[in-house]
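[1] sequence and predicted model, in that order:
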Amino acid sequence: PISGDVVGIVTQEGQTVIASQLTPVILKLADLDTMTVKAQVSEADVIHITPGQEVYFTILGDAEKRYYAKLKGTEPAPQNFLDSQSSNASKPNSAVFYNALFDVPNPDHRLRISMTAQVHIVREKAKDVLTVPVAALGDKNGDGTFPVRVMDAQGQAQSRNVQTGINNNVRVEIKSGLAEGDQVVIGEPSATPAAAGA
């Protein structure tokens, strides 16, 4: 015997079932106190995630509430390989996604089966660091630094090389080359400068 909530009744009362080939499914049970979330991760990103990383997600019905968990692992085969019915399995140019798995407590049963979640896997964290918009960076130099145009005391844009850190594709950490309050130029030379800040 197992405990759980009945989440589906497959066989109705009075229905004839035949167990000669396959064991018939009468009903489906699930333990809803802990939910396992499957998050699709692209093949470009899956190599950067490891078990134990912090994960948070929101659901469509309540985008303000964050649920937190730790990454349990990643399935070794992509989803279209696992899904024998998928037509993508035969398409060589289709996108490849792997399922990242993590468990989250669900004591009030607010989370339900097959809900859509917006999942974020935290690769790195930094506090109280200097950041600028990613758009402020020029093309990467050979030494790994990036040029940034900074407004000088006379209001002229001067190029300065900076060393970067964490980049979330919106803002980038500046490890060296800028000071808090420096004005960086984004876009064309006539664009309005933006302040570097935490």
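    It's in. Residues are numbered from 1 along each chain as shown.

[2] CA only for contacts and neighbour counts going forward, please
    OK.

[3] strands along the chain, start to end?
    In the chain, the segments counted as strands under DSSP state E are 5-9, 27-30, 34-42, 54-59, 62-70, 73-74, 97-105, 117-121, 131-133, 146-151, 157-167, 171-176, 183-185, 193-195.

[4] now the ones you listed as a markdown table including distance to Leu82?
    Putting the strands of the chain into a markdown table (distance: least, C-alpha to C-alpha, whole Å) gives the following:
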| stretch | distance to Leu82 |
| --- | --- |
| strand 5-9 | 23 |
| strand 27-30 | 21 |
| strand 34-42 | 13 |
| strand 54-59 | 24 |
| strand 62-70 | 24 |
| strand 73-74 | 13 |
| strand 97-105 | 10 |
| strand 117-121 | 21 |
| strand 131-133 | 40 |
| strand 146-151 | 42 |
| strand 157-167 | 33 |
| strand 171-176 | 36 |
| strand 183-185 | 48 |
| strand 193-195 | 48 |
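
[5] can I get the ones you listed in CSV with mean neighbour count?
    As requested, the strands of the chain are arranged in CSV below (neighbours: other C-alpha atoms under 10 Å):
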stretch, mean neighbour count
strand 5-9, 12
strand 27-30, 13
strand 34-42, 17
strand 54-59, 18
strand 62-70, 13
strand 73-74, 18
strand 97-105, 19
strand 117-121, 16
strand 131-133, 23
strand 146-151, 20
strand 157-167, 16
strand 171-176, 18
strand 183-185, 23
strand 193-195, 18
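
[6] and Val17, which of those strands is closest to it?
    For Val17, the closest of the strands of the chain is strand 27-30, at 12.6 Å, according to C-alpha to C-alpha.

[7] off-centre distance for the closest one?
    On the basis of C-alpha atoms, centre = their mean, to the nearest Å, strand 27-30 sits 30 Å off its chain's mean C-alpha point.

[8] one more to weigh against that first structure:
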Amino acid sequence: MKYLITLMLAAWTLSLPAADPKSKENLIILDETRVKNLGIQFAEAEETDFENTLFALGHIEVLPGKRAVVSSRIPGRAFSVLALPHQTVEEGEELMWVESRQPGDPPPTVMLSAPMSGLISKVDIAVGQPITADQTLIEIIDLATVEAAAKVPQHLAGKLVIGQTARIRVSSLPDKVFEAKLAHLGAYADEQNGTIEAAFHIANPDKVLRPGMRAEFSIATSRREDVMSIPREAIQGDAGGRFVYVKDYELKNAFVKTDVKTGEMNDSRVEITSGLLPGDEVVVRGAYMLGFAGKGSVSLKEALDAAHGHPHNDDGTEMSKEHGSKKADGDHEHEHEETGFNMLTIFFASTSGLLLILLIVSFTFRNRVTA
């Protein structure tokens, strides 16, 4: 008897209509003006290769071996200084003249040239200034290739392998991403900060990367195939509940707030474990502001009327014939699936009725036997 009652309750529960994801509470409909002002842009949910990444901070530095200084082997004074800060020079180019302290009329002079091609980063001498043999007068750096040094936490250093790819961003160039491979790891760990250096060499033909720039690193440590993912910008909400806005396939300028479950996240994409299907178009640009846009200036009734070519009730349901909804001969027949009444509902309703009959028969038979 208990088993029959349990089965009846389960069947009745399953026969209840599911929550409509396109209910008025989850549906936002905007007019053309608001869509344009929000700059709405979409991206498809797709199954692609997904990279698990390690995040770290660091700086841009001069590549080892690409820095040179100019000094004088003889003491004297600066007779002429031709070098200018931030000037590009070629190897062997004349930079300055040093007047020797040896006697003479005039005293002998020595020309100092550029030891390498590059950019003059420092000029620490002025005309007439005394010069000693141990003094650094001019510094030159070659920025054709720079080193990006990431400070990786020690407990994550075991995931690093020479040759791994990193996507590197600098704050001064927010729209640009540099890719480079891991060239070498630091010989020593930084005990004070608890990090180890991971160095990447970046080609820098335009000289846009300069030493000292702060950099952010997303280092790819592993890769998985056929993972459903979307751009990070599409994800809204917090750790307690994530959701996205999905472009409605039927209504124009309509967006459905859809709950999703997320998995791994890297610097550009988020793994979606449930809530979306491949090909769903999610809002990326304008997703955050969409939640504040409300229902816009277009009602659900207006949107459905425009989409289907016949009037609807204010809640979006079909208008009955008693309310004047008549279809002209030859018009396109369009019927909405009524909530809670479909083939699955009929099946479970029938099953519930059969179980009820069995329950009554079993109860009657039991009473007769007892009597």
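    Now that the structure is in, tell me what you want to look at. This one's a predicted model, so the numbers in the text were calculated from it and none came from an experiment.

[9] report the TM-score for the pair.
    The TM-score (TM-score structural alignment, normalised by the length of structure 1) is 0.57; 133 aligned residues with a C-alpha RMSD of 3.0 Å.

[10] so where is stretch 351-368 of structure 2 in structure 1?
    Following TM-score structural alignment, stretch 351-368 of structure 2 has no partner segment in structure 1.

[11] residues contacting the residue nearest the centre of structure 1?
    Residue closest to the average C-alpha location in structure 1 (C-alpha atoms, centre = their mean): His120, at 3.2 Å. By C-alpha atoms under 8 Å, 6 or more residues apart in numbering, the residues touching His120 of structure 1 are 55-57.

[12] tell me which of those residues persist in structure 2.
    Counting by both residues aligned by TM-score structural alignment, their matches' C-alpha atoms under 8 Å, structure 2 reproduces these contacts from the contacts of His120 of structure 1: 55-57.

[13] on that earlier part again, just give the nearest non-adjacent residue to the alignment partner in structure 2 of the residue nearest to the centre of structure 1, would you?
    Using TM-score structural alignment as the criterion, His120 of structure 1 maps onto Ser218 of structure 2. Nearest non-adjacent residue to Ser218 of structure 2, counting by C-alpha to C-alpha, 6 or more residues apart in numbering: Phe55, 4.8 Å away.

[14] so what's that neighbour up against?
    Applying C-alpha under 8 Å, 6+ apart, the residues contacting Phe55 of structure 2 are 152, 216-219.

[15] again, 10 Å this time
    With contact taken as C-alpha atoms under 10 Å, 6 or more residues apart in numbering, Phe55 of structure 2 is in contact with 150-153, 156, 166-167, 216-220, 266-267.

[16] kindly report the same for Lys28 of structure 1.
    With contact taken as C-alpha under 10 Å, 6+ apart, Lys28 of structure 1 is in contact with 4-10.

[17] can you add distance to Leu111 of structure 1 and give those residues back as TSV?
    Shown next, in TSV, are the contacts of Lys28 of structure 1 (distance: C-alpha to C-alpha, whole Å):
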residue	distance to Leu111 of structure 1
Gly4	15
Asp5	14
Val6	15
Val7	13
Gly8	16
Ile9	20
Val10	22
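
[18] got the buried residues for the lengthiest helix in structure 2?
    What stands out as the longest helix in structure 2, according to DSSP state H, is helix 343-370. Neighbour counts using 16 or more other C-alpha atoms under 10 Å place 345, 348-349, 351-352, 355-356, 359 of helix 343-370 of structure 2 among the buried residues.

[19] structure 1: matching residues for the helix or strand containing Phe50 of structure 2?
    Phe50 of structure 2 belongs to strand 46-62 when assigned by DSSP states H and E. Aligned using TM-score structural alignment, strand 46-62 of structure 2 spans no residues in structure 1.

[20] so how far is that strand off the chain centroid?
    Taking C-alpha atoms, centre = their mean, one finds strand 46-62 of structure 2 lying 11 Å from the centre of the chain it belongs to.

[21] now that strand and strand 269-274, what's the angle there?
    150 degrees (axes from the mean of the first three to the mean of the last three C-alpha atoms, to 10 degrees).

[22] and the next helix or strand after strand 46-62 of structure 2, what does it pack onto?
    The helix or strand immediately downstream of strand 46-62 of structure 2 is strand 67-70, counting by DSSP H and E. In terms of contacts (3 or more C-alpha pairs under 10 Å, 6 or more residues apart in numbering; DSSP states H and E), strand 67-70 of structure 2 is packed against strand 118-123, strand 138-141.

[23] how close does the first one sit to structure 1?
    Think strand 118-123 of structure 2. For strand 118-123 of structure 2, the mean deviation from structure 1 after alignment is 1.1 Å (mean C-alpha distance after the TM-score superposition for structure 1).

[24] give the aligned range of that strand in structure 1.
    Alignment of strand 118-123 of structure 2 against structure 1: residues 4-9, by TM-score structural alignment.

[25] can you list contacts of the matching stretch?
    Residues from elsewhere that reach stretch 4-9 of structure 1 (C-alpha under 10 Å, 6+ apart): 25-33, 113.

[26] again with stretch 103-119 of structure 1
    Residues from elsewhere that reach stretch 103-119 of structure 1, judged by C-alpha under 10 Å, 6+ apart: 7, 30-41, 55-61, 63, 66-72.
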